[in-house]
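Asks: Structure here, sequence nowhere to be found:
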């Protein structure tokens, strides 16, 4: 017998358009599609061509109209401030309407861009929905992003308006946003006409007369007014989300309205197993795609309850904060990055904080955003006694490409693999020359056969040719994921590393991810990273970094011997793994991705600007100091192969 997953995937394979047409029945359309898929439209075709819809109406209005207005839509919990609040679907509709009226009064209409520079507060979700209601295109930029980076995004999006908060909060500091916004607008070639500022009590922003308006005053004046949801084409952009570009110029990933809703609604039920009224706790940030898809749009389209969390997995106040949230709000599933669990594991290796809370509502833990090492997954399984689901996707796709679908019945777990492709994704492995890899377990380039499914990016903002060059050119007929991996004999995908994290050791292509798995198996290691550094004989050799678990105090040389032996035993002498350094922290982006490329540039004494997405620049200085102490910054370098 086929599993539910196998039968659903086979159904999609047999007729992709019929499959997505059926899934689209879960969405309220203002006008049905003329074509489910128009192969002649756009760069590689467009889904639901000719259809009209409104994302805000589907995420909010329809639940109220169906009699579910008293259901909780948003739970806000800020352990940093001690603030908690709850918003029902009816109340959310009122607040979205009021803000939409403010935007409309200031001339924001269908197709206009609005940049949001906001922290993890309910007002950010309300602003996103208000833009969607008017058919305006929102672009969320991390609150606290440097002025230069914000100006770059303002220049690219050319927004009519910026919506910002006065400040954001970190566990140890207040980050004032308004001075950064003012500086960015000074630097921008195309400044916005209006700024709406949400004043937070922790830092009051000064206002620019004639340009800035106070959120609270404007929304209060608009209270009770309504604006009808604007009909937009299914193919019109809902938002633009900027992701780092290799040229330094950010790439504006476009998400459309129609396909996006269909895909997210499908995943909420079939992948995450979330039903209307269930509570989903996605511990991410609005500035990342996960925050768009699974803090705001996915849960609200489903009629579920979403948690907006302003805090950290550790330190606000302790590594038990996630479990307090689960108990307090009856959370069914958590979705976060593996790095969050590595931080919890490092601070609470025996799970003592987990035992303090009633987790009876908790059914599933989902991890994504970076590679989930098997040791972290096994630790979470032991401590939580629930399925731990690693799944793989990208900003560009907007939803899960490969994973273990809780809603369709879980498949057997293979550690190190996010399991199997979801409907919509024909994932293949190609050689560097673009030839199909037909043998199982052979490392190559992970690609997706075109067309991409509903919800995936149709192109980049005002940059069709850049989209082709970056994603479609190298392997004609395929979308290049820029990940390296393999598919085993059972069809399980193993994503081993970004293609630039494959190192060449004396002609052997080796995955740093595979080595990291071995390092993470050591009982004293909480977190690990491996990079390739230049070597005059072998071209590149691996260098390992480890963060030790709390309470571990051992000589670095002793640990190095043990881990070198483990890598030699698991991967072989070909890996040439002989060097290890201990660090207190690993440098990461704000989404939890380890900055391996930046670490490699430091180790190889190459000039490297500090990435705009870095969480704490001081950690790079710590890493540099450790490398200098160990002599890595004084070695002779040769060109890499």
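Replies: Received the coordinates, thanks. On a predicted model such as this, the values are computed, not experimentally measured, just so you know.

Asks: CA only for contacts and neighbour counts going forward, please
Replies: Noted.

Asks: Help me confirm that residue 325 comes into contact with residue 332.
Replies: No: using C-alpha atoms under 8 Å, residue 325 is not in contact with residue 332, being 10.9 Å away.

Asks: If we ignore the residues flanking it in sequence, what's nearest residue 110?
Replies: residue 135 (4.3 Å; C-alpha to C-alpha, 6 or more residues apart in numbering).

Asks: Can you name the residues that contact the one you found?
Replies: Counting by C-alpha atoms under 8 Å, 6 or more residues apart in numbering, residue 135 makes contact with 54, 109, 110, 111, 112, 229, 230, 231, 232, 238.

Asks: how about 7 Å then?
Replies: Neighbour list for residue 135: 109, 110, 111, 230, 232 [criterion: C-alpha atoms under 7 Å, 6 or more residues apart in numbering].

Asks: another one to put next to it:
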């Protein structure tokens, strides 16, 4: 698609109406909005009937003690049974659950539901042999391999809440999460493959566990065959997966757990710097992600679904594992990166596996745009019928390119808004019902009450902006922050009375459609990953050369936001008043080691002072002005109103920037 065509489509302010054939056969019809509006609790009761229950609930919603909700009270079920066993019992054991594709050429596996059931049962028996019981927490630090899904389902089968830690995080991040949820078992691999080479994981686990003496076993998948090196194996504690799992019995009877039994804890960044353990429970979460997966993607029995994300994030939990498996879907799971071994890898996978539903982040779409339309045009993408966007608002240019170049100009785009905390899609077009509008998430899904409000919590009129809030409970909502009910109240329910607010700004256009404006606090959204400015500042200051640091998220064409840091160096890191050579690269790598590569600052500016108020608060909005190269805003509240001029002069004089 030419730039001229793209510009014309943007200037037309297009609405893309649902294709007639899709609308005629859509899973969800337009009257679902009215049905949910009349009685949203009854709506979610009907959705829950899509699962298999050991005991049906007595009461659909207990909202007697807000903000602590309970859904399907009195009901019992098992998440793993709903994701695997029941499909086998219903005669679908031969259906492929996952087409797994490793990064090395030719490395692939097809796993049927019957095979998945057997492996999950074996893993559950192996974990039982290691002493795992109902309520025990298990940390999973794995690459994108089938055993990651198996580990999650085995935990769910036993009623042992799992906490999956993204494999790109550092040993420090893993340590903090293991300690916070008091995990006693860690499941990992020797490594995974990334950009054509093996990347080790086990050494990071060993380093993390130096501060976690209560972890009694590490279950290790042999993925790359790397030499673990001297000290890389601890007898008694460390156990090979193939030794423990492969020989275990394939017979295992799952126990039905209470609807509110904890399913998993997922950590997300917080404004205090300490990650928040988001608790999701079993029934409501499974209902929410299964129904939204079925509805938003208009799922059919013959679909092949691909969420191009990592299982370490909530997108992977809800739309690689629990949603698709609860629906008996055939999914694709890919270990590698979009450009390994070549930049057409994704499109080759879609062509080879005849994928019909694709779900990915705007960040990668913008990368593909940069690489050029000629690459995907070499492949047959005609099987795609719905394409989705996740992780951050998709800008109109990327939306149009995605729809026209990847979707062939015929494929609806579902631009989904949701969060780790919500557990499921909250705002999205329904492809057979609502139109698509480039850049807009459109409207809340049936059964979800999303409103844009002003500073006083009053709903705004079309054409106005404000804060996005949820005014009624929903099944997949987080139940609390692990071990900290008060922080849960303060973080999500204190800004507007009786309303959930997690920090996103939004506006209503004249049609009443919702546009997300991004974060209104100091949590950045980098490539769909929420990172805390405080956490990165803490990592920078932990370096012996740094006296003080301030971090902001600046708009970035590729990643949505980019990490920009301003640092004051200690005298020991200065030579004749100038920064030591290589200090910026050293600091960037330090942040990567402390938190993970995704937190590595795109730019670090060495400054002599930071803009502060008289009370000592750093005025990050002014630093954001600098990072985004625009006119600096009001400086009247600064203790020293000349400091911004000094910063600009320092930059102009050649302060080091990556």
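Replies: The structure has been received and is ready for your questions. Please read all numbers here as calculations on a predicted model, not as lab measurements.

Asks: Look at residue 325 and residue 332 of structure 1 and report which has more neighbours.
Replies: residue 332 (22 against 17; other C-alpha atoms under 10 Å).

Asks: Show me what that one aligns to in structure 2.
Replies: Taking TM-score structural alignment for the superposition, residue 332 of structure 1 sits opposite residue 356 in structure 2.

Asks: tell me the contacts of its match?
Replies: Each residue near residue 356 of structure 2 by C-alpha under 7 Å, 6+ apart is listed here: 303, 304, 305, 383, 384, 385, 386.

Asks: residue in structure 1 matching the fourth one?
Replies: Just to be clear, that refers to residue 383 of structure 2. Using TM-score structural alignment, residue 383 of structure 2 lines up with residue 361 in structure 1.

Asks: Would you map the strands across the stretch 101-250 of structure 1?
Replies: Using DSSP state E, counting those that start in this stretch, the strands of the stretch 101-250 of structure 1 run over 113-118, 137-142, 161-165, 167-170, 173-176, 194-198, 212-214, 232-233, 237-243.

Asks: can you list contacts of the fifth one?
Replies: Taking C-alpha under 7 Å, 6+ apart as the criterion, the residues outside strand 173-176 of structure 1 that touch it are 144, 166, 167, 168, 169, 203.

Asks: What count of nearby residues applies to the fifth one?
Replies: Read it as residue 169 of structure 1. Applying other C-alpha under 10 Å, we find 20 residues neighbouring residue 169 of structure 1.

Asks: That one -> structure 2?
Replies: So, by TM-score structural alignment, residue 169 of structure 1 is matched to residue 193.

Asks: Structure 1: matching residues for stretch 73-89 of structure 2?
Replies: With TM-score structural alignment as the criterion, stretch 73-89 of structure 2 aligns to 49-65.

Asks: Give me the distance from that stretch to the chain's centre.
Replies: Stretch 49-65 of structure 1 has its C-alpha centroid displaced from the chain centroid by 24 Å (C-alpha atoms, centre = their mean, to the nearest Å).

Asks: Next, the buried residues of that stretch.
Replies: By neighbour count with 16 or more other C-alpha atoms under 10 Å, stretch 49-65 of structure 1 contains the buried residues 49-64.

Asks: now, which of those residues lie within strands?
Replies: 49, 52, 53 (DSSP state E).

Asks: From the residues you listed, pick the one nearest residue 379 of structure 1.
Replies: residue 53 (44.0 Å; C-alpha to C-alpha).

Asks: Just say helix, strand or coil for residue 96 of structure 1.
Replies: Three-state assignment for residue 96 of structure 1 (DSSP: H, G, I helix; E, B strand; the rest coil): helix.

Asks: mind listing the helices for the stretch 101-250 of structure 2?
Replies: 113-129, 146-158, 171-181, 202-209, 241-244 (DSSP state H, counting those that start in this stretch).

Asks: Mean neighbour count, the ones you listed: which tops it?
Replies: helix 146-158 (a mean of 25; mean count of other C-alpha atoms under 10 Å).

Asks: Which residue range of structure 1 does that helix align onto?
Replies: Mapped onto structure 1 using TM-score structural alignment, helix 146-158 of structure 2 covers residues 122-134.

Asks: Let me know how buried the residue nearest to residue 165 of structure 2 when sequence neighbours are not counted is, in neighbour terms.
Replies: Of all residues not flanking residue 165 of structure 2 in the chain, residue 141 sits nearest, at 5.1 Å (C-alpha to C-alpha, 6+ apart). Counted with other C-alpha under 10 Å, the neighbours of residue 141 of structure 2 add up to 25.

Asks: Name all residues that make contact with residue 141 of structure 2.
Replies: So residue 141 of structure 2 contacts 164, 165, 166, 167, 187, 188 (C-alpha under 7 Å, 6+ apart).

Asks: so which of those hold up in structure 1?
Replies: Using both residues aligned by TM-score structural alignment, their matches' C-alpha atoms under 7 Å, structure 1 keeps these contacts from the contacts of residue 141 of structure 2: 164, 165, 166, 167, 187, 188.

Asks: Would you reformat the residues you listed as TSV and include neighbour count and distance to residue 425 of structure 2?
Replies: Output for these, formatted as TSV (neighbours: other C-alpha atoms under 10 Å; distance: C-alpha to C-alpha, whole Å):
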residue	neighbour count	distance to residue 425 of structure 2
164	28	20
165	24	22
166	21	21
167	25	24
187	25	29
188	28	29
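
Asks: For those residues, work out which two are farthest apart.
Replies: Farthest pair in these, by C-alpha to C-alpha: 166 and 187, 12.4 Å.

Asks: Show me the contact partners of stretch 275-282 of structure 2.
Replies: With C-alpha under 7 Å, 6+ apart, stretch 275-282 of structure 2 has contacts from 79, 259-270, 421, 478-482.

Asks: Can you check which part of structure 1 that stretch sits on?
Replies: Under TM-score structural alignment, the match for stretch 275-282 of structure 2 is residues 250-257.

Asks: how about residue 556 of structure 2, what does it touch?
Replies: Contacts for residue 556 of structure 2 (C-alpha under 7 Å, 6+ apart) come out as residue 562.

Asks: For it, give its distance to residue 395 of structure 2.
Replies: Applying C-alpha to C-alpha, to the nearest Å, the value for residue 556 of structure 2 to residue 395 of structure 2 is 11 Å.
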